[in-house]
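K.L.:
the sequence and its predicted three-dimensional model are supplied below.
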Amino acid sequence: MTEATTPNSQPSTGGENAPGHGHGGSRAALAVGAIGIVFGDIGTSPLYAFRETFAGGSNIAIDQLHVFGVVSLIFWSMVIVVALQYVTILMRADNKGQGGSLALVALLSRHMGKSRWGWLIVLLGVFATSLFYGDSMITPAISVLSAVEGLTVVNHTLDPMVIPIALVLLVILFVLQSRGTAKVGALFAPVMIVWFTTLAALGLNQIVQHPEILHALNPYYAVMFFVTDGFVAFLAMGAVVLAVTGSEALYSDMGHFGRGPMRLSWFGFVMPCLLLNYFGQGAMIASLSPEQAVEVVKSPFFLLASEEYRLPLVILATVATFIASQAVISGAFSITHQAMQLGFMPRLSIRHTSETEAGQIYIPVVNWALMIAVIILVLTFQSSSNLAGAYGIAVTGAVTIDTLLMGVLFVGVWKWKWWYAAPVVIFFLIIDGAYFAANLFKVPDGGWFPLVVGLIAFTLLTTWARGRKLMRERMHETALPIEIFAKSAKNSATRVPGTAIFMASQTAGVPSALLHNIKHNKVLHERVVILTVLIADAPYVDADERCEIHDLGDGFYRAVLHYGFMQETNVPQGLKQMERCGGEFDMMHTSFFLSRQTLLPSDKPGMPIWREKIFAWMLRNAATAMDFFRLPTNRVVELGSQVEI
């Protein structure tokens, strides 16, 4: 019953206070909140990123040249990919305050949707979104596993308990999702502030003892790493990129806090703490003999702490990874909701877990699917080092796609001259493309998993979008103009008291439910409203632009409710604003009529049979419009119809 369109939306001004931000509180308070919610993914990377570069099977010699080279590579990757590309540039590309691949695609489509390359822009954004689902499965598994594995540093006899403890924690994490994060969310920021402060203190302790590690700030060492090792250094990039995983999530979460507070928390606190820890790990390893370094590099993070502090550090790390996983799961809910609203996914049952925060939602199907996938990953890969092979390819794939979309943004929206835009885009494509290419070598070792998940998600999303488009076209072909219907029906049916609202997916023609009702029941209500819900390609539509009403005469009205793709489509609430539609709506005297389509095989199918079967399966299992539009359950009548695609 929804259609992604842009009837009244206007381009974002790009300002910090663009419509729809809804940010309350001071800049500092929002910056603190962002530390707890946004930076968990990238903030837990020190647990495994540096370790995997040396211990991940890349056969890099553990000496000063290579340690300095790796630390330098981590530093400049964080500066270029996270600080420059995402935090500085892409955070300017907000869609009325919202970020992320789908929000960026919606912004680009508003400006270039009718160009010959518009379809490619949409496909790129959908594929980046699809890759996110693979990332959202791997992140909880590798993060929690890497934290719990710290127990083996405290006591090596606890090794058999790592997987059972990790599985219990992960199951608890997913079970808690239905309760919402409002209550525990208040603890996120203090815990993550303690976590980042601990990262900085552990690293600074080693840097003070071995200040020569600061030479790694010079990109010369990163260059010499490649000059010395060539292809081996290139492969090492597949592990180095683990230090910047979560960069795409920063952009996606921009709408929660605004770019100003997020930049403040990143440059003022998070980035310095992360870099101090990476430099500290490098300082510790570089100061050891080759024999000692081989052993320490297997778990450098936990060995930064003295023995008496390692168990508290394991507990703190476990809580931090718990919070990081929570943010990724919430992100999966949010991006699924966006995909539904923009027409790439069927309606799913959504529960709102907060009475005050509209963005806090819970989608049971997504939650349990992620939980099953995470459990399978833990049982299959057994350790965070094995999972590291699967991690990174989804992130680098999404980052590379964002770079391509950034080029379209420069030329198509910001109107840069191509000779200004090209060098910038090429620079970032070389960096991001190199990371993606390095991760392709992980495919046999687990990198296939996020690619398979991404391919499945991409197939489902594009199949649904194509199927819905075909259905709308077929229904439009056979639709009877409402003006003709209203004139012919007013004298051919008995009028009964009350209001009938017929939900329609299009703003033209007569919905099949109305035709079936008059055909079988031979009655019309005193007031007949044909209602369409349209989803704009902007995140929010202002309340004064919500309603659109056309009086067709003889008690017939055509009404449209406009919502943004981040807003809840609560039809009864929206109807309260429609006073010009023949008076107020009394839910006790209003009936909602819905159409439920059944697909029939066509002589000339619009898409391959296997995709038609997938679409039919998705259509059968979609949540009802009654749940999605929050309609009163005792006031809904469903009438079936058949459609050929």
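P.N.:
That came through fine.

K.L.:
okay, CA-based contacts and neighbour counts for the rest of this
P.N.:
Noted.

K.L.:
hmm, residue 540 and residue 566 touching each other?
P.N.:
Yes: taking CA atoms under 8 Å as the contact criterion, residue 566 and residue 540 are neighbours in contact, 6.3 Å apart.

K.L.:
of those two, which one has the most company?
P.N.:
Between residue 566 and residue 540, residue 566 has the larger neighbour count (other CA atoms under 10 Å), namely 26 against 23.

K.L.:
another structure for you, compare them:
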Amino acid sequence: MNAPATEMSGKQLSALSLAALGVVFGDIGTSPLYAMRECFHGEYGIAVTSANVLGVLSLIFWALLLIVSIKYLGFILRADNEGEGGVLALTALIKPKNLKRHTPQWVLVCIGLFAACLMYGDGMITPAISVLSAVEGVKNITPFFEPYIIPATILILSGLFLIQKKGTARVGRLFGPIMLLWFCMLAALGIAQIVSCPRILVAVFPWHGISFLLENRIHGFIVLGAVFLVVTGAEAIYADMGHFGKRPIQLVWFLIAFPALVLNYFGQGALLLVRPEEAYHPFYAMVPDWAMIPMVLLATMATIIASQAVITGSFSLTRQAIQLGYLPRLRITHTSSSHIGQIYVGPVNWALMLCTIGLVLGFQSSSKLAAAYGVAVSATMLITSTLFFVVASKRWGWSRLTAGLLAGLFFMVDLPFLGANMSKIFHGAWFALAIGGFFFLMMLTWEQGREILGNRMRSLTPKLEEFKEMLISTPPQRINGQAVFLTRGHDIVPAALMHNLKHNKILHSEVVFLNIRTEEIPRVPNFEKIEAEKLGAGLYRIIAHYGFMEEPKIDTIFALASSKGLNLDMKEASFFLGREKLSIGEHPEMWRWRSQLFLFLARNAMDAAAFFDIPSDQVIEVGVQLEL
């Protein structure tokens, strides 16, 4: 989708930048609806005094500058994995091919995986708080609408999740123009207030923020948790880099999003200096009465767009986790023929929908939801800084001192925000951590369970060389035809073949061992995807290499194998797949409850034939019994 910046025409850059504005900055762009309010009117709101307003604004300005402009756009975007971004892609950069458990690299990979899992919690809270905060604006039109805020929010969220299966390609074209209008309105509202109280501009000086923290001490530190709300969504900038490229994202941030956000926050500050009683909703207090209805509608559309970006991100994260072997195979539906990133994952969609609506019903207001928001994002940012240090020092060859100084600067910003957000644990922030912990446990259980089964399988079947010698010394009866066996490794014989040979006493004249590997890079070029080898005795081996952003399909593998000299007939080949019947032994290698979880995941996994698009009428399943 993204062309190199040097080859991009002005028209292409403009179109890509507009699209990036709609997707990448939706979350951070809707923070003005609730961030400033939470600093003065939330769970830990501080008194609306001139010094406090200037101090909070100073912290907001420098948070946007240091975290988004310098950390993410200046440095983190450089840590791309073949053009792809996101904490899972960053984790793949530091993961060695033969990763051993309980080593420093394994610990780092687990930390990165946990950060990725936290994104699911963020994906549930973001739609809830964003849409609810926008709909709450109807109270400013007339108190008559107040009883309908929760039902309207649930209706909007339900509709958003229900349309996911049909795809968002058509309405997605409107995302950019709507968000452009939204940012223009943010800037216009802010400028109108700043003109009436220009002294608010002195908040750009950092000493106002430092004085605020020194004077208010613990209370000021806790308010940092509300200040952090202005940068939630910054991690999406890195995660969506693969869709748009660095240049459009950087261009849109510095020309549109950053100025508009700063102007709006300073406008809210100027309003509070003049009318401190408006702290309960300073954003809508800036809106003239005649513009209230269209502004509520525009804010609602902007928050729906922000929610859509988070939902799509959860789908993409799930696909990456499946390809990397951290989740069982799930049905992935492509909802657009022209946009590769437009996918739908049913179980994830329904889980997000139920939890998001549950959050709205449980918390009842965006202010209470804000008390639960931020922990997952701040933890992800801290982990990103840690992984960046490893990439810079190990892969880029930076000196430990240089990488350490830069990472230390990031930590100086990340740690206080994480500490402030941890104070929200008992006010609902535990939810995002619990969701992240659940997915983390599920991913580790699935990966370890598959490793245990792989070891069991290797102990039951001979090596490929041993099998070849056996065929030569005691040849079985051969029948004409091609048989394809999917294998876990490139040097072992699948159990399905041994069971078929044992019970049917025959073997096809041409036997193909197909091993599909997921590499630690997003995509593998077609000319590097296939290794094809003739082993003799009618045996062939194909190793298919795919990136974690790709989906292996059997017809593509056959076509690429033919170009390597193997004459495979897709229509005539028989595919033998092992149907594993799993049980828990007397002394399982995992705790019994984790073994039960693995069995549940395995029973609900999509079968290999459907996942790899193997024609069902050409599939022969062979039962294999294994113990965990």
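P.N.:
That came through, no problem. Everything numeric in this text was worked out from a predicted model, so none of it was measured.

K.L.:
where does the TM-score land?
P.N.:
Once superposed, the chains reach a TM-score of 0.96 (TM-score structural alignment, normalised by the length of the second structure), with 624 aligned residues with a CA RMSD of 2.0 Å.

K.L.:
which residues touch the aligned residue in the second structure for residue 72 of the first structure?
P.N.:
Structural alignment (TM-score structural alignment) places residue 72 of the first structure against residue 58 in the second structure. Contacts of residue 58 of the second structure were listed using CA atoms under 8 Å, 6 or more residues apart in numbering, and they are 203, 204, 205, 206, 207, 208, 209.

K.L.:
and for residue 178 of the first structure?
P.N.:
Contacts of residue 178 of the first structure were listed using CA under 8 Å, 6+ apart, and they are 353, 362, 364.

K.L.:
just to revisit the earlier point, for whichever helix or strand the match of residue 72 of the first structure is part of, buried residues please.
P.N.:
Element membership of residue 58 of the second structure, judged by DSSP states H and E, is helix 50-63. The neighbour-count check on helix 50-63 of the second structure (16 or more other CA atoms under 10 Å) flags 51-63 as buried.

K.L.:
the residue mapped onto residue 313 of the second structure from the first structure: neighbour count?
P.N.:
With TM-score structural alignment as the criterion, the equivalent of residue 313 of the second structure in the first structure is residue 331. Taking other CA under 10 Å as the neighbour definition, residue 331 of the first structure ends up with a count of 19.

K.L.:
only the buried residues of the helix or strand containing residue 331 of the first structure, if you could.
P.N.:
Taking DSSP H and E as the criterion, residue 331 of the first structure maps to helix 310-341. Of the residues in helix 310-341 of the first structure, those buried under the neighbour-count criterion (16+ other CA under 10 Å) are 310-311, 313-314, 316-341.

K.L.:
what's the mean gap between that helix and the aligned bit of the second structure?
P.N.:
Relative to the second structure, and after both are superposed, helix 310-341 of the first structure has an average distance of 0.4 Å to its aligned residues, where the measure is mean CA distance after the TM-score superposition for the first structure.

K.L.:
list the contacts for the residue mapped onto residue 41 of the first structure from the second structure?
P.N.:
The criterion is TM-score structural alignment: under it, residue 41 of the first structure has residue 27 as its aligned partner in the second structure. Residue 27 of the second structure sits next to 126, 232, 233, 303, 306, 307, 309, 310 when contact means CA under 8 Å, 6+ apart.

K.L.:
among the contacts of residue 178 of the first structure, name the ones in strands.
P.N.:
Secondary structure assignment by DSSP state E places residue 362 of the contacts of residue 178 of the first structure in strands.

K.L.:
in PyMOL, how would I select the buried members of the contacts of residue 178 of the first structure?
P.N.:
Provided next is the PyMOL selection string for whichever of the contacts of residue 178 of the first structure are buried by 16+ other CA under 10 Å:
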select buried, resi 353+362+364
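
K.L.:
how about the contacts of residue 178 of the first structure in a markdown table, adding distance to residue 390 of the first structure?
P.N.:
What follows is the contacts of residue 178 of the first structure, written out as a markdown table (distance: CA to CA, whole Å):
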| residue | distance to residue 390 of the first structure |
| --- | --- |
| 353 | 32 |
| 362 | 27 |
| 364 | 26 |
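
K.L.:
of the contacts of residue 178 of the first structure, which stay in contact in the second structure?
P.N.:
For the contacts of residue 178 of the first structure, the subset whose aligned partners also touch in the second structure (both residues aligned by TM-score structural alignment, their matches' CA atoms under 8 Å) is 353, 362, 364.

K.L.:
among those, which one lies nearest to residue 301 of the first structure?
P.N.:
When these are compared for distance to residue 301 of the first structure (CA to CA), residue 362 wins out at 34.1 Å.
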